[in-house]
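# What follows is a protein structure lacking sequence information:
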């Protein structure tokens, strides 16, 4: 576990200062659509957990719609950037913390909404991460897991391989159907699925406890 955590932390630390620019230059339209969806689907949330928050792009945008947010990331440099942005924007209802998606330090049934955006395909143990999400989710809560499906088609598979050369390695290259099957095989039921079209299709999926 320590080796896994250190590898992930080192890579994402190295991207912290340039991550926002990377998203702006490569996925701005996709994120605009994603943030619109998330605002609509979280507007009644009281306690929201965001996993793999990065520089806080999603958490800070959702702060206007949600009562309280805890946002975690494995990389200290990412959290540092997120905290700076939080202060600059005078946002008081987001708590940025270091945390591991596969070992969540929260009690059972703590959150009514969990967001884990664009992270499951990057993890060595996505099953462990989603089981941890289930554990800390309230029985009537929802998990929102937008995920790039790198195995959706030949084009996405080729792009995924090229991205891997630069360190953005997809540990799992799901097809759209395979990702849905992954979610249900972990004891969740899918309540909403939508594809946001990009070079690699982004599946916007909402699930609840089965």
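Cool, got the structure. A quick note: this is a predicted structure, and the numbers were derived from the prediction, not measured. Numbering: from 1, shown residues only.
# rest of the way, CA atoms for contacts and neighbours
Will do.
# how distant is stretch 18-27 from the center of its chain?
What separates the centre of stretch 18-27 from the centre of its chain is 16 Å, taken as CA atoms, centre = their mean, to the nearest Å.
# list the buried ones in that stretch?
Taking 16 or more other CA atoms under 10 Å as the neighbour-count basis, stretch 18-27 is seen to contain the buried residues 19-20.
# Residues contacting it, please?
Residues from elsewhere that reach stretch 18-27 (CA atoms under 8 Å, 6 or more residues apart in numbering): 55, 57.
# redo that, cut-off 6 Å
With CA atoms under 6 Å, 6 or more residues apart in numbering as the contact definition, stretch 18-27 has no outside contacts at all.
# mind listing the helices for the chain?
For the chain, the helices defined by DSSP state H cover 2-15, 19-42, 57-62, 76-88, 126-136, 154-165, 176-185.
# now those helices as a markdown table including distance to residue 119?
Below are the helices of the chain laid out as a markdown table (distance: least, CA to CA, whole Å):
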| stretch | distance to residue 119 |
| --- | --- |
| helix 2-15 | 11 |
| helix 19-42 | 14 |
| helix 57-62 | 13 |
| helix 76-88 | 14 |
| helix 126-136 | 9 |
| helix 154-165 | 14 |
| helix 176-185 | 13 |
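# Of all those, which one is nearest residue 69?
When the helices of the chain are compared by CA to CA, helix 57-62 sits nearest residue 69, at 7.1 Å.
# Give the buried residues for the closest one.
Counting neighbours by 16+ other CA under 10 Å, the buried set in helix 57-62 is 57-60, 62.
# take a look at this one as well, against the first:
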């Protein structure tokens, strides 16, 4: 199935393939590791897609909740569920959490594709503890040609 077909008919499969690319996993893990979180810190990943980064953070000892607005994305995420990672259906524009709940609130490749990024950033800041961190990863130029071809 080509990339356009995946995008049209199976976005969850496309995002799962993108998140599994070695260079993209490396980018995500380097970014996540640079945040300075500690074991048992609470992390919210907004726009978790199929959950690979959420799972990685959980394996590193954090308590992580991943949210996404796509049930199909979360179905793939839940297939690899671990005890320290949980997934919930939610929109970045209306996060279903209390104020000041998380030590870290992160979003990878989300802010650049949603309709109202300012609202999402406000929500992310709202649910982050006052001494916590909000961090977003925004891609720059496109993916490498060979990676697109492999999809």
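Good, I have the coordinates. The structure displayed is predicted, hence computed values, not measured ones.
# Need the TM-score from the superposition.
Comparison of the two superposed chains (TM-score structural alignment, normalised by the length of the second structure) gives a TM-score of 0.80, and 137 aligned residues with a CA RMSD of 2.2 Å.
# So which of the helices of the first structure is nearest residue 208 of the first structure?
Shortest separation from residue 208 of the first structure across those is recorded for helix 126-136, at 8.5 Å, computed as CA to CA.
# can you list contacts of that closest one?
Outside helix 126-136 of the first structure, the residues touching it (CA under 6 Å, 6+ apart) are 101-102, 108-110, 120.
# 10 Å instead, please
In this structure, residues lying in contact with helix 126-136 of the first structure by CA atoms under 10 Å, 6 or more residues apart in numbering are 49, 51, 100-116, 119-120, 123, 137, 141-143, 145, 171-172, 182-183, 185-188, 207-210.
# Which members of those are classed as buried?
For the contacts of helix 126-136 of the first structure, burial is judged from neighbour counts taken by 16+ other CA under 10 Å, and it is met by 49, 51, 100-102, 104, 110-116, 119-120, 123, 137, 141-143, 145, 172, 183, 188, 207-209.
# Next, check the contacts of helix 126-136 of the first structure against the strands and list the overlap.
Among these, the members found in strands (DSSP state E) are 49, 51, 111-116, 137, 141-143, 188, 207-209.
# And residue 31 of the first structure? What does it align with in the second structure?
Following TM-score structural alignment, the counterpart assigned to residue 31 of the first structure within the second structure is residue 25.
# Quick check: closest non-adjacent residue to its match.
Take residue 25 of the second structure and drop its neighbours on the chain: the residue closest to it by CA to CA, 6 or more residues apart in numbering is residue 19, 6.2 Å away.
# what about residue 39 of the first structure, how many neighbours?
17 (other CA atoms under 10 Å).
# ok, it - contacts?
Contacts of residue 39 of the first structure were listed using CA under 10 Å, 6+ apart, and they are 58, 61-66.
# Next one: it from residue 31 of the first structure, what distance?
From residue 39 of the first structure across to residue 31 of the first structure, the span is 12 Å (CA to CA, to the nearest Å).
# got any residues that touch both of the two?
Both residue 39 of the first structure and residue 31 are in contact with residue 58, where contact means CA under 10 Å, 6+ apart.
# How about the contacts made by the equivalent of residue 68 of the second structure over in the first structure?
Here residue 68 of the second structure is matched to residue 73 in the first structure, going by TM-score structural alignment. Under the criterion of CA under 10 Å, 6+ apart, the contact partners of residue 73 of the first structure comprise 9, 12, 50-56, 79, 82, 96-101.
# Show me how to select, in ChimeraX, the buried members of the residues you listed.
Filtering these down to the buried ones (16+ other CA under 10 Å) takes a single ChimeraX command:
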select :9,12,50,51,52,53,54,55,56,79,82,96,97,98,99,100,101
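# Most remote residue from the middle of the first structure, which is it?
Using CA atoms, centre = their mean, the residue of the first structure lying farthest from its centre is residue 154. It sits 24.2 Å away.
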